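>>> what follows is a predicted protein model with its sequence.
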Amino acid sequence: MMFASVIVSITASDVNKVFEYKIPEGLSDLIKVGHRVLVPFGPRQIQGYVVDIKDEVEYDAARIKPIIRALDIRPVLTPELIQLAGHLADHYIASYISVIETILPAALKSKSKKMLSLHSPGGEAELAWQGMNLPHEVEVKTLSASQLAALKPYITSGEVIEETVLTQHTKKKYARALKPTFAPRGDFGRAYKQLELLDFIEQHDEYVLLSEVLEHGYTSGTVNELVKKGYVRRTDVVVERDPYKSRVFEEDPPKELNSEQEYAYNEIIRAVEEDTAETFLLHGVTGSGKTEIYLQTIAHVLDKGRTALMLVPEIALTPQMVNRFKARFGDEVAVLHSGLSHGEKYDEWLKVRNGGAKVVVGARSSVFAPVENLGIIIIDEEHETTYKQQDRPMYHAAEVAKYRSRYYNCSVILGSATPSLESYARSERGVYTRIELNHRAVTRTLPETKIVDMSVEHRSGNISIVSDTLREAIEERIRLGEQTVLLLNRRGYANFQICQDCGHVPNCPNCDISLTYHKAQYSLLCHYCGYEDGVKRECDNCSSDEVTFRGTGTEKVEEILRDMFNTGIVRMDNDTTRRKGMHEKLLDKFEQEKVPILLGTQMIAKGLDYPNVTLVGVLNADTMLNIPDFRANEKTYQLLTQVAGRAGRHELSGEVIFQTYNPGHYAIDLAQGNDYRTFYEKEMAFRRLARYSPYYFHVLFTVSHETVQKCLEATTHIHQALVKSVTDKAIIVGPSPSPIERINNQYRFQILLKYKNEPNLLEVLHEINLHYNELYKKEKLSLKIDVDPKYIM
């Protein structure tokens, strides 16, 4: 007798453990580690995942229930991914099942329904069944209370069977096809079209899609005649949902590397050949040719018979990156990101799992792609906070990548023009191997950067968001037929509505934040909970009609730019890119139609590479400086340096203009000179003094509840538990209200733990988490434990 250790699909903390089940004799050869199975659990039947198989258990085998059935032919999880799930659940204080369900595509999450059917015909059960005029199978929830009561005796006696049926969110896609029978041909007479169509179908030995036949101009009537005569039969076939099926990618041969690129490539290939889990920090200025190094490294890895994983931080980056990878590697590339439909993502995932793709390109969750025999993992723009998941399980893609690299003995490349301080500090200590690319590829020079002091502009009488310097530069680009990229990291039309008589600002009723005015919808929106209110002509507080709007978002700036320059503008922010495929459509429009201005939030700040962009303007370089987070300076430097790198990447030289009210701030000043090293040293001095990362590790505890009192009680309790459990070298900051104290009617309090080495910390965190999991059931008090947080907000 064999037994399976199963993790069941329930997120409750009291079942966050392995359960043992018998493997029935008929399934012993079928069920493997990684299979989904249907198991009895109390009165229910639910889905679970096999994480181990053994030939003996510690309990009485007679009391162990058997697995009902397997839900897959092939396992959905590899042994490596099961091992990874256990590690992440432990490290990030998450339930095992939540990590497993994060690893797998949403399409594999099953929905269940209770079904009733007659076990055998004849007898009173069948009479009762027929008397209710029920079909062969009926879903329990469709029956009335009286019908259920009438059937209950027969369910108890076993004459009516009750079973749980699981259905996936997304299944394989089928299409109608035509298959030739190759029957001996008779006389077609004058039916020339039928004969022509039969020749066309028989050219395809297996099948031809009906849609393809109709696209070639044949009619359903002609098809029906061939089916009637027995020359063709209809069938349903599985088709792959390929989001890039209609796209043509021109072949892109490898480019010649310059001396810096050649050195970087050779260093990485050395590690690839030695099969070592070495982590490289590829620190290269914008436009230094990091992507070409990635491509040629992957080509080498593929030649060795291994696979590759390439992560990019945002969906807006994906279109251009996909183009380059598809042009270089063709159908060997699978793309995984949240912009795909469930079906498309499921089919791409299947393609990877079945070995049809050797290269995976995608955003954060792609780090869990079921690729085996990994030869290289690349994380582009490694400094980006989007690699950190903000919901449970709160993993960081770079940490997952490094774990997978150790399993496969393959290298990891972390690439960035502005590395995170943590990564650069590790390279300073020799934990990572740092490679510098100090020059742009093909002898291009970095763009000239100017800083405009907006307080001086205002004193001189220019109250517009566009300085005279930037306006003149844009006008010159329009005259020359060149393109401009403008960054404003704030969407909407205006920041808030205000009464000029009493100063009242409409706030979100659910959150401690003002509502943002969106002109297109003529509404006030909360960007945290989604609350929407109409714009009012009178003040809610004093009934004055002297209400106006203050602050500026991308929607308003678009209007200002159209009035100022009377030219075409493409705007990219969360409002314009909400619908599927809009990122790519907007960027294609900007490139193909040579639209003079691309205006957007930080989604346009990195990865974009257009030969005609010669001017970059940052309308408010101070936006990120004002966030209440110790990484504010670092995020400002990174954003400014990254967006500046969009200018002058090809034949034409570039210019960059930063508009700011803080021209003397070192993050802005050093971004102007692209001086990362000096910025690193200044920022590290601040971090050392304030005892923040990378000098200390962090854990952020955030408690939320509908009352302030409960939040304060809980955070006080957590503070006391930490004081008892950690050493006196650790620093506990708080309890204190979160920077935004209330979101979606939940008050939020937090504690920040800073530490260097706490051997028992994981055990303490799991105990605290378990305690508050129980409290959540009773009092709806929620605790979020974020290990190595990227935001302290």
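Sure, I can see it.
>>> for the rest of this, base every contact and every neighbour count on C-alpha atoms.
Fine.
>>> pretty sure residue 743 contacts residue 512?
Yes: with contact defined as CA atoms under 8 Å, residue 743 reaches residue 512; the gap is 6.6 Å.
>>> just the strands in the stretch 601-750 of the chain please.
Along the stretch 601-750 of the chain, the segments classed as strands by DSSP state E, counting those that start in this stretch run 613-618, 655-660, 697-705, 731-743, 746-755.
>>> export those strands to a markdown table and tack on mean neighbour count and distance to residue 724?
Shown next, in a markdown table, are the strands of the stretch 601-750 of the chain (neighbours: other CA atoms under 10 Å; distance: least, CA to CA, whole Å):
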| stretch | mean neighbour count | distance to residue 724 |
| --- | --- | --- |
| strand 613-618 | 28 | 49 |
| strand 655-660 | 24 | 47 |
| strand 697-705 | 22 | 16 |
| strand 731-743 | 18 | 12 |
| strand 746-755 | 23 | 13 |
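>>> next, the one to line up against it:
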Amino acid sequence: MAEDERSEEQTELTEPTQEAGATRLVSVAVPVALDQAFSYAVPPELELPPPGARVVVPFGARVLIGVVRPVAAERPEGQLRELLELLDPPDAPALSEDLVSLCEWIADYYVAPVGETYRLALPASAMGVDARRARLSDVGAAALEAASNPLLTGARGQRSAEVELATHDRRVLERLAEAGAGPGTKGLAVASLSKARGRPAIPAILVRLSKLAARGLVEVDAGEAESRRARTEVHYRRTDRLRSGSGDEPALAEAVGRSKQRRALLDYLELQAPEIWTSISELRGPFPRVRQLIKPLLGAGLVIESERLRELDPFAAPALEAGEPPRLTDDQEAALTSLLGALEAGRFRGSLLHGITGSGKTEVYLRLIAEVRRRGCGAIVLVPEIALTPQLAERFRARFGDEVAVLHSGLTPQQRLDAQAHIRAGRRPIVIGARSAVFAPVPKLRVIVVDEEHDASFKQDDGVRYNARDVALVRARSLDAIVVLGSATPSLESWHGTREGRLELLSLTVRPTPRPLPEVEIVNLREHLPNRETLLSATLRTRLLDTVAAGEQAIVFLNRRGYTTALSCQTCGSFQQCPDCSAPSMTYHLGRNRLMCHLCGHIEGAPERCSSCGGSELEHGAAGTERVEVALAADLPGVRVARLDRDTSRGRALVEVLDRFRRREADVLIGTQMLSKGHDFPGVTLVGVLRADQGLALPDFRATERVFQLLTQVAGRAGRGDRPGRVVLQTWAPDNVAIQHAQRHDFEGFAELELAARANVGHPPLDNPPLGHAALIRISGEDRAQVSARARELGALVHELVARVRAGGATKVGAHGPDDSPIGRINRRLRMQILVRAGERGPMRWVLRHLRQALGPRGRGRTGTVARVDVDPYSLM
């Protein structure tokens, strides 16, 4: 795992030192994608900021907020620019020493721009563009008027005359007045004030602005929009224009444009019920630039807006009543005793809590954190997606009350800042959140829990491609804290770590309830053909009817959303493809009567004729969850069917679907992999998997592992109450090892076979992770010639570096490519890749460090290319 290399790979962290009388320099992490350091001079009137402190710096024509790094600054060859302002007191930097160290490690290990890495550790509004606004106060306006007219008389003039204005202070007030930022206005952006284009520079302008604000001459705040958010905020909802037919397609295409984010935003709103208003708070999580993205949609009449009351927490679940903690099983008692012993020792330890589904891992977390709180310390609990696990947050609130802070994408920037302040002050010492919560500034942090540690969502797949599980281990090591990785189907990386002694194995082999693990039945679809519409075999249909008749609930799992996965022409056989991607076809969504590409978000009206030959006979392909929902409701009269996938469950709608099913207002819940995310439905006694073999044929060495994990997790939703459970796996590949071991709930047997299969693979024969190590270099761009040329150039450099490493004695290292990626084009960007593998991490790290300067963006516009590296990739697609 990543944390193994910390001691030998950690960037040396030193306090910036200055010679007496010399210009004071600091290295600043600026939130841009450029992979380089930026040095700034500290003007005499400012104190030397410590590492982790936020500072305001000029960057080109912009004014940005960056973070001081703990490395010695280098004097640039060109002009040396000065810091404009310090935003944090010297004794209270925004980032603690351990978080600064963690950011430096991430930038080094994941070969990521350091500014982008520091941005991960702070709320979006705390780092980036200086968004504050400034305006003259009444006193300031009067003082400026008096300074301009010494003969001014009257009460106002007498009061103003008492205010003395230095030359440069007066110039600051004059700029505000010229910009119309007078009393009662929304003010002028501070960033604009400090740019001073075409005007003589004002020394330390932001420092002067702060002092003027302290004297009451100006007002500086977050702006009118933030103050308004205290009670109301803008809400949006879609109109029916998108559903009005294909006549407006050109106009709609022009409004939506090629922006992948704008397409996704429109899709997000399209999937809400017509009467549902979605707040800008909820949208800002997945779409940070929502205000810019939504303007063309408003102008085209696709979306309308309204000022409405703000939800305090759009993902909050109903409160649970606090009760007596349940009695622990022998396995839980043993695991807790071991963890408490590690806590008492006060040294770092990583543990893998391998517990079968429903074995009570959460209760172990709760008891451990209760002891942490008794000692006056704090804890972080990471979950795959906070919106998918509201029950977990409420269980913690029921046990610990207001000590729990929940971080998720639905919080406004101000709410996130407030939450961070509460956490940093020790008022909320227990933090629950998704991937980014690993950076929470918890004082006296002693425990980090990573629940469902195998889940792919802990690995960020764009920007800084870090894995929160590994980052948690690195942070805990620096603090002598303990980490608990919990899962019924651990990642093979974590499982291999227990074999090598890097992680302690703790096992929960029984459920606290009297019911055992559910019985799993395999239905061979070669012998029992499923119904074309419902995809149910006769066996599964009978089981469903029996379950509902007994007053119980069932889950039907199909990891494919939409109505059908393809629309093909019966005349020429061609599929209706996305114009911007290399996917075979787009998915048809019945409710919207539109085709959608699930790779780039392209949306278009369902055609009446084939786009290739003009034929009028179009045939639907394989069914998705939307089609199965419709077919089940028709085939099973009287059975109440609900659906849980990305099309029905965005934002608050997700919690509403889960609560409705928990209240027994639906008999059958059909859904995608969202169903496997740790939900607890006591009424579910049957789980049916329609295509258990889906995903096995993907060209990725993790494909079999992912299928096994998904099947085992979704099967674990059955029989968690007081009645026994049953699972039916329908498959065309009944003899596959993933399916056979999932039937027996046999993780250990599967892990041994899969690890053996990953040994000595390819040419030269190397071990796939976790036995070996890998890094994937991806090259993308719109121009085929430019992408190919860049890939060949990088490929030659990689192979040269590998040859040098091998010549030095490290024979277990190799490179493959450049090759076209399995998905060769997404959103008009062509994709190629180079795979580097090594038996030991050291040689691979050496190759990547020497490759670093050749990565990043090159060129602009259509001929530009981007090269990024994904260390420890989760997917090779």
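Yep, it's here. Because the structure is a prediction, the values reported are computed rather than measured.
>>> report the TM-score for the pair.
Remark: TM-score between the superposed chains equals 0.83 [TM-score structural alignment, normalised by the length of structure 1]; 711 aligned residues with a CA RMSD of 3.5 Å.
>>> returning to what we had before: is it possible to get TSV of the strands of the stretch 601-750 of structure 1 that adds distance to residue 89 of structure 1?
Listed next are those as TSV, based on distance: least, CA to CA, whole Å:
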stretch	distance to residue 89 of structure 1
strand 613-618	41
strand 655-660	43
strand 697-705	15
strand 731-743	24
strand 746-755	20
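>>> compare the ones you listed and report which one is nearest to residue 76 of structure 1.
Nearest to residue 76 of structure 1 among the strands of the stretch 601-750 of structure 1 is strand 697-705; the distance by CA to CA comes to 32.7 Å.
>>> okay, the closest one sits on what stretch of structure 2?
Mapped onto structure 2 using TM-score structural alignment, strand 697-705 of structure 1 spans residues 773-781.
>>> thinking again about what came up before, of the strands of the stretch 601-750 of structure 1, which approaches residue 447 of structure 1 most closely?
With CA to CA as the criterion, residue 447 of structure 1 lies closest to strand 655-660 of the strands of the stretch 601-750 of structure 1, at 5.0 Å.
>>> follow-up on the earlier one: the match of strand 697-705 of structure 1 vs structure 1, mean deviation?
Per the superposition on structure 1, stretch 773-781 of structure 2 and its aligned residues are separated by 0.6 Å on average (mean CA distance after the TM-score superposition for structure 1).
>>> contacts made by that stretch with the rest, please.
Around stretch 773-781 of structure 2, the neighbours that count as contacts under CA atoms under 8 Å, 6 or more residues apart in numbering are 767-768, 787, 790-791, 829-841, 844, 862-873, 876.
>>> repeat that for 6 Å
Residues outside stretch 773-781 of structure 2 that contact it (CA atoms under 6 Å, 6 or more residues apart in numbering): 787, 829-838, 865-872.
>>> same check on stretch 725-741 of structure 2?
By CA under 6 Å, 6+ apart, the surrounding residues in contact with stretch 725-741 of structure 2 are 518-525, 685-693, 708, 718-719, 750.
>>> equivalent range in structure 1 for it?
Counting by TM-score structural alignment, stretch 725-741 of structure 2 pairs with residues 654-670 of structure 1.
>>> what's the spacing between that stretch and its chain's center?
Centre-to-centre, stretch 654-670 of structure 1 and its host chain are 31 Å apart (CA atoms, centre = their mean, to the nearest Å).
>>> and it, how far apart are its ends?
Using CA to CA, to the nearest Å, one end of stretch 654-670 of structure 1 lies 18 Å from the other.
>>> now do stretch 129-139 of structure 2
Across stretch 129-139 of structure 2, first to last residue, CA to CA, it's 29 Å.
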